[in-house]
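[1] build the 3D model from these lines:
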Amino acid sequence: MATASQPLVLVVEDEPAQREMLAYNLSAEGFGVAKAENGEEALILVKEQTPDLIVLDWMLPNVSGIEICRQLKSRVETRAVPIIMLSARSEEVDRVRGLETGADDYVVKPYSVSELIARVRSQLRRTRPATVGEVLEYEDIRLDAESHKVFRDGNSLKLGPTEFRLLSTFMEKPGRVWSREQLLDRVWGRDIYVDTRTVDVHIGRLRKALCLHGGGDPLRTVRGAGYALG
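    Predicted coordinates:
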């Protein structure tokens, strides 16, 4: 599984050697990895913890990858999760079918592992840019995920690791309202028990750090719902 700051990739592949090879290489590149050997197991894992990206084999026993993709893309909770479909089918009609079902990318077997990882990074750059080292900007706030530095109006800010992860989460989706439970899952991780009031404490610290050199409070408290940036 992933730590709170790692993107979680779910590998759904029924062939053990392929599954382990993918898991090993993704882990070596710094990704958290979950594994499923069939579609039913994949759906259970996704319910337990929504991954940041799914690598999904087309030819699975019982329920095909195409059907799993269709189900995941029809659900509000998983619609935005990028899916990279793996298939030995190289015909254009199959590629089109996979993409029309909702897959975000389509990779034909046999494939280059380095190319697949590049495609994983490309998809995550779109949905979770901070986790792949992108620089995020919102108004006068600049967050450099790679160097772990934050600036506001040119002033360097000192943030603790939790405040940094909170700000990364907000800056990846400005305007989105995050509930305390969602922030706990994203920032602290599901396996760690933390009281929801802890979120309020760290939001307070983040606000203080962001406003240290002046400027208005960019974080918005939404009564009964949670917090948002902007």
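[2] CA only for contacts and neighbour counts going forward, please
    OK.
[3] residues in contact with the residue most central in space within the chain?
    Centrality entry for the chain: nearest residue to the mean C-alpha point is D52, 3.0 Å, by CA atoms, centre = their mean. Listed by CA atoms under 8 Å, 6 or more residues apart in numbering, the contact set of D52 reads 7-10, 81-82, 124, 128.
[4] between these, which is nearest G30?
    P7 (8.5 Å; CA to CA).
[5] where's that closest one relative to S114, distance?
    According to CA to CA, to the nearest Å, P7 stands 18 Å off from S114.
[6] higher neighbour count, these two?
    Between P7 and S114, counting by other CA atoms under 10 Å, P7 is the more crowded of the two (23 against 11).
[7] where along the protein do the strands fall?
    For the chain, strands defined by DSSP state E occupy the ranges 8-12, 32-36, 53-57, 83-87, 105-108, 135-138, 141-144, 149-152, 155-157, 219-222, 226-229.
[8] just put those in a markdown table and tack on mean neighbour count.
    Below are the strands of the chain laid out as a markdown table (neighbours: other CA atoms under 10 Å):
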| stretch | mean neighbour count |
| --- | --- |
| strand 8-12 | 25 |
| strand 32-36 | 20 |
| strand 53-57 | 26 |
| strand 83-87 | 24 |
| strand 105-108 | 19 |
| strand 135-138 | 16 |
| strand 141-144 | 19 |
| strand 149-152 | 19 |
| strand 155-157 | 15 |
| strand 219-222 | 15 |
| strand 226-229 | 20 |
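[9] one more to put side by side:
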Amino acid sequence: MGQSKPIRPIAIVVEDDDIQREMLALMLEERNFDVLQCEDAETATLALKMRHPSLIITDINLVGKMDGVDLAYYAQQQSSNVRIIVISGHPLPRPLPPGAKFFTKPVYPAALLGEAAQ
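    All right, here's what the predicted structure looks like:
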């Protein structure tokens, strides 16, 4: 009988800046997350429905019709178990859903990874 691989937690990183998205994904992969990268919220909503992540990290300002705050509310409606971290170099345009965390850019990796690990 073959050994089964341990199931890795799934994270979705939503960031329209390719370099920042890749850096966030690499940090999470080093912490044993299976990471899906999305450049907009619309793509992230599809990934959320298909993969059921335990963590979403999103920028606020994204290309497309939805911003990161919209995505945070959508994700929470889809799953009350998903942890949501919103990051931005700008102030929040409106409140986040209960339980979502906000980090300002530049994000300190230790703080972000500490929150992601909870």
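[10] ok, the contacts of D52 of structure 1 in structure 2: which stay?
    Contacts conserved in structure 2 for the contacts of D52 of structure 1, using both residues aligned by TM-score structural alignment, their matches' CA atoms under 8 Å: 7-9, 81-82.
[11] which residues in structure 1 form helices?
    Here structure 1 has its helices, by DSSP state H, at 16-28, 39-48, 65-74, 92-100, 113-127, 161-172, 180-183, 196-210.
[12] and the angle for the fourth one with helix 65-74?
    Going back to what we said before, that points to helix 92-100 of structure 1. Counting by axes from the mean of the first three to the mean of the last three CA atoms, to 10 degrees, helix 92-100 of structure 1 lies at 30 degrees to helix 65-74.
[13] now the nearest residue to the residue nearest to the centre of structure 1 once chain neighbours are set aside: how far from L157 of structure 1?
    Excluding its sequence neighbours, the residue lying closest to D52 of structure 1 (CA to CA, 6 or more residues apart in numbering) is L8, at 5.2 Å. From L8 of structure 1 across to L157 of structure 1, the span is 28 Å (CA to CA).
[14] same check, this time on I44 of structure 1
    41 Å.
[15] T162 of structure 1 maps to what in structure 2?
    Alignment note (TM-score structural alignment): T162 of structure 1 has no counterpart in structure 2.
[16] burial count for T162 of structure 1?
    Using other CA under 10 Å, T162 of structure 1 has 18 other residues around it.
[17] hang on, isn't it packed against H202?
    Yes: in this structure, T162 of structure 1 is within contact of H202 by CA atoms under 8 Å, at 7.3 Å.
[18] quick one on the thing from earlier: ok, which pair from the contacts of D52 of structure 1 is furthest apart?
    Maximum pairwise distance in those, criterion CA to CA, is 15.1 Å, between L10 and R128.
[19] residue contacts, I117 of structure 1?
    L26.
[20] any idea how far the residue mapped onto it from structure 2 is from A72 of structure 2?
    For I117 of structure 1, the aligned residue in structure 2 is L113 (criterion: TM-score structural alignment). The gap separating L113 of structure 2 from A72 of structure 2 is 18 Å, by CA to CA.
[21] go on, L46 of structure 2?
    L46 of structure 2 is 14 Å from A72 of structure 2, by CA to CA.
[22] between those two, point out the one with more neighbours.
    Ranked by neighbour count (other CA under 10 Å), L46 of structure 2 and A72 place A72 first, with 26 against 11.
[23] now do that one against V82 of structure 2, distance only.
    A72 of structure 2 is 10 Å from V82 of structure 2, where distance means CA to CA.
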